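**Student:** Below: sequence and its predicted model.
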Amino acid sequence: MTIALDIGLIITSVLLIVLVLLHRAKGGGLSSLFGGGVQSSLSGSSVVEKNLDRLTVFTGLVWLILIVGVGLDIKFS
């Protein structure tokens, strides 16, 4: 059980990092500091952005559940 939780946590952590980095910047901040503020005509459609948002939220929830599972496993072992 512990190994499955750890492997799931590693996979969802990497996937969450990748999904967050795939999001398009919507304002200033650090992304515009490094050249991300330039608008491109090849930007994604709104359907793709919505699906990316949903996938990111779902992955975040799975990650949160795995964190709680690891915490409970540590507490009761």
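**Tutor:** Received, thanks.
**Student:** make it CA atoms for all contacts and neighbour counts henceforth
**Tutor:** Fine.
**Student:** Grab the most central residue of the protein for me.
**Tutor:** Residue closest to the average C-alpha location in the chain (CA atoms, centre = their mean): residue 16, at 2.5 Å.
**Student:** That one touches residue 60, doesn't it?
**Tutor:** Yes. Under the criterion of CA atoms under 8 Å, residue 16 makes contact with residue 60 at 6.7 Å.
**Student:** And here is the other one:
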Amino acid sequence: MGALTIVLQVLLVITSLLLTLTILMHKGKGGGLSDMFGGGISSSIGSSGVAERNLNRITVGTALVWFVVIVLLGLVQRVSL
């Protein structure tokens, strides 16, 4: 079980970083912290609809992989006790 745990932990770190990056790449909807840091000025310059939809799909897919890895790590920890 040691190798499986290491692989899952490495996968968890990679998916956590990817999830953070993809969430930060989304354009702000306005009224939040993104406006405070200049997001309101560049909101009209934002990405196209297709790019935003693809980014949404990548984010949701990464989040699903992240969730599955979390559950698998929990199951491996529970079985190894």
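**Tutor:** On my side now, so go ahead. The shown structure was predicted, so the numbers you read here are calculated from the model rather than taken from an experiment.
**Student:** ok so, going back, show me what the residue nearest to the centre of the first structure aligns to in the second structure.
**Tutor:** The equivalent of residue 16 of the first structure in the second structure is residue 19 (alignment by TM-score structural alignment).
**Student:** wait, isn't that match in contact with residue 62?
**Tutor:** Yes. If you go by CA under 8 Å, residue 19 of the second structure and residue 62 touch, sitting 6.0 Å apart.
**Student:** Please, which helix or strand holds residue 56 of the first structure?
**Tutor:** helix 46-75 (DSSP states H and E).
**Student:** quick one: that helix aligns where in the second structure?
**Tutor:** Counting by TM-score structural alignment, helix 46-75 of the first structure corresponds to 49-78 in the second structure.
**Student:** What residues of the matching stretch count as buried?
**Tutor:** 55-56, 58-59, 62-63, 65-66, 69-70, 73, 76 (16 or more other CA atoms under 10 Å).
**Student:** average distance between it and the first structure?
**Tutor:** Here the mean offset of stretch 49-78 of the second structure against the first structure after fitting is 0.3 Å, by mean CA distance after the TM-score superposition for the first structure.
**Student:** repeat for stretch 9-16 of the second structure
**Tutor:** Mean deviation for stretch 9-16 of the second structure: 0.3 Å (mean CA distance after the TM-score superposition for the first structure).
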